[in-house]
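**Student:** Have a look at this prediction, sequence included:
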Amino acid sequence: MGRGPNLHKLLGDRPEWSNRLVEARVAKGLTQDRLARQIGVSQTMYSSFETGRSEPPFVVLCKLTDALGVSLDWLLLGPRSVPHASTAPVKEADIRVIRQAAQDILGVLDLKA
């Protein structure tokens, strides 16, 4: 199973997703330690996600979104208007990212594509 897309390459140096991670955690009234325990990582590791020093694996991203009650697209990309599917061109790079994410999910579920 591949690690999936590199968030740093997709989102830049101090990614905004880490700010949204802090925002969502605080809105839920959780400490870093409590959330880290919920998703099965150390507080030190979780802190590195919030500061942008490290990137959570896809499985951990899924656990984070579940624990925080946010969507993966909101966490990674933030609130933005999405054009209607019939008018939005699909880029080949987007298709590759979606395929890799699907393979990662199926791998976590121990299924084959």
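**Tutor:** It's in.
**Student:** switch to C-alpha atoms for all contacts and neighbour counts from now on
**Tutor:** Noted.
**Student:** by contact count, what packs against the longest helix belonging to the chain?
**Tutor:** In the chain, with assignment by DSSP state H, the single longest helix is helix 92-108. Applying 3 or more CA pairs under 8 Å, 6 or more residues apart in numbering; DSSP states H and E, we find helix 92-108 packed against helix 58-68.
**Student:** Next, the angle from the helix it packs on to helix 92-108.
**Tutor:** With axes from the mean of the first three to the mean of the last three CA atoms, to 10 degrees defining the directions, helix 58-68 sits at 80 degrees from helix 92-108.
**Student:** What are the buried residues along helix 58-68?
**Tutor:** Buried residues in helix 58-68, defined by neighbour count with 16 or more other CA atoms under 10 Å: F58, L61, C62, L64, T65, L68.
**Student:** dropping in the other structure now:
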Amino acid sequence: MEIGNNIQFSNNLRFVRYKANLSQQKVSDKLCITRARYSKYEEGASEPPFFVLIKISKYFNVSIDDLLLSDLRKHKQV
């Protein structure tokens, strides 16, 4: 699956994790993936498969559209 704007996604992923005050290990454990794999998503070096993207969206309570297309740093409610 190609996400498109991988930089926006990786920035948003890092932002929501920081905002939730969670470590990469904590999030990756919850998503049932390795920390190394999760780290690659935040670095923009890899894109998650669709089922992991859905898990991420649900875990952080952020729509997939917002994760992929918006700059979440500019949203006040996140």
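**Tutor:** Looks like it arrived, so ask away. These figures come from a predicted structure and were not determined experimentally.
**Student:** give me the stretch of structure 2 that the longest helix of structure 1 matches.
**Tutor:** For helix 92-108 of structure 1, there is no aligned range in structure 2, judged by TM-score structural alignment.
**Student:** now stretch 26-37 of structure 1
**Tutor:** Against structure 2, stretch 26-37 of structure 1 falls on residues 18-29 (TM-score structural alignment).
**Student:** which parts of that stretch are buried?
**Tutor:** Of the residues in stretch 18-29 of structure 2, Q24, V27, S28 count as buried by neighbour count, 16+ other CA under 10 Å.
**Student:** Give me the contacts around that stretch.
**Tutor:** Stretch 18-29 of structure 2 is contacted from outside by R17, T34, R35, Y38, S39, using CA atoms under 8 Å, 6 or more residues apart in numbering.
**Student:** For that stretch, measure first residue to last.
**Tutor:** Stretch 18-29 of structure 2 has its terminal residues 16 Å apart, counting by CA to CA, to the nearest Å.
**Student:** ok, now stretch 40-52 of structure 2?
**Tutor:** First residue to last in stretch 40-52 of structure 2 (CA to CA) measures 13 Å.
**Student:** can you pull out the helices in structure 2?
**Tutor:** Secondary structure of structure 2 (DSSP H): helices at 6-19, 24-31, 35-43, 50-60, 64-69.
**Student:** thinking again about what came up before, identify the farthest-apart pair in the contacts of stretch 18-29 of structure 2.
**Tutor:** Across the contacts of stretch 18-29 of structure 2, no pair lies farther apart than R17 and T34, at 15.6 Å, counting by CA to CA.
**Student:** Distance check, the one residue sitting closest to the centre of structure 2 against P48 of structure 2.
**Tutor:** In structure 2, the residue lying closest to the centroid (CA atoms, centre = their mean) is L13, at 3.1 Å. Counting by CA to CA, the gap between L13 of structure 2 and P48 of structure 2 amounts to 11 Å.
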